[in-house]
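Asks: here is the input, now give the coordinates:
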Amino acid sequence: MPRATPSDDPQPQPPVRPSLDDCCHSGCIPCVFDLYDEALERYQIALAEWQARHAAPPRAGKPRKPRKARTPRMRR
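Replies: Next comes the predicted model:
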């Protein structure tokens, strides 16, 4: 399966934090800050999944050259 490229799978963007003026301070359920916290949790999960998909594969060691077969030496 081909790996995803950034153009196919863009990095998730964090939600915009509401300003204090966005809250009406009347105890709404859900509050804009509750909604933001939920969106932030979804973002963190999506970001972790995205990072796992785009992680560099583990590098294998440099391939070794095959050794030449040794031939037994004749004793004189």
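
Asks: all contacts plus neighbour counts: C-alpha atoms, from now on.
Replies: Fine.

Asks: helices along the protein, start to end?
Replies: 32-53 (DSSP state H).

Asks: what's near enough to touch the residue lying closest to Arg17 once chain neighbours are set aside?
Replies: Excluding the flanking residues, the one nearest Arg17 by C-alpha to C-alpha, 6 or more residues apart in numbering is Tyr36, at 6.5 Å. By C-alpha atoms under 8 Å, 6 or more residues apart in numbering, the residues touching Tyr36 are Pro15, Val16, Arg17, Pro18.

Asks: ditto for Pro2
Replies: Pro2 makes no contacts at all, as judged by C-alpha under 8 Å, 6+ apart.

Asks: want to put them side by side, so please do this one too:
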Amino acid sequence: MNQPKQQAEPKPKKPASDECCGGGSCCPCVWDEYREKLQQWRLSNNLQQA
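Replies: Reported below is the predicted structural model:
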């Protein structure tokens, strides 16, 4: 039987320049969330870290 192919999730988008305050005190920072989502995306798509 043919199984339907899973749709690849789109690559996470980098935060816009106005989404980060630049203060370094936000927990979690939008960049922390982006890096986590990007790593999960890479793992789910079998991509090595660049």
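
Asks: still on that earlier bit, for Arg42 of structure 1, state which of the contacts of Tyr36 of structure 1 is nearest.
Replies: Distance to Arg42 of structure 1 across those (C-alpha to C-alpha) is lowest for Pro15, with 9.4 Å.

Asks: can you tell me the closest non-neighbouring residue to the counterpart of that closest one in structure 2?
Replies: Superposed on structure 2 with TM-score structural alignment, Pro15 of structure 1 falls opposite Pro12. Closest residue to Pro12 of structure 2 apart from its sequence neighbours, by C-alpha to C-alpha, 6+ apart: Leu38 at 5.9 Å.

Asks: the counterpart of the one you found in structure 1 and Cys24 of structure 1, how far apart?
Replies: With TM-score structural alignment defining the correspondence, Leu38 of structure 2 maps onto Leu40 in structure 1. Going from Leu40 of structure 1 to Cys24 of structure 1 by C-alpha to C-alpha, to the nearest Å gives 21 Å.

Asks: with Ala52 of structure 1 instead?
Replies: Remark: distance between Ala52 of structure 1 and Cys24 of structure 1 (C-alpha to C-alpha) = 39 Å.

Asks: quick check: the match of Leu38 of structure 2 touching Pro18?
Replies: No. The criterion here is C-alpha atoms under 8 Å, and Leu40 of structure 1 misses it with Pro18 at 11.6 Å.

Asks: those two: which has the busier surroundings?
Replies: Leu40 (17 against 12; other C-alpha atoms under 10 Å).

Asks: ok, now which ones touch Tyr43 of structure 1?
Replies: Residues near Tyr43 of structure 1 by C-alpha under 8 Å, 6+ apart: Pro12, Gln13, Pro14, Pro15.
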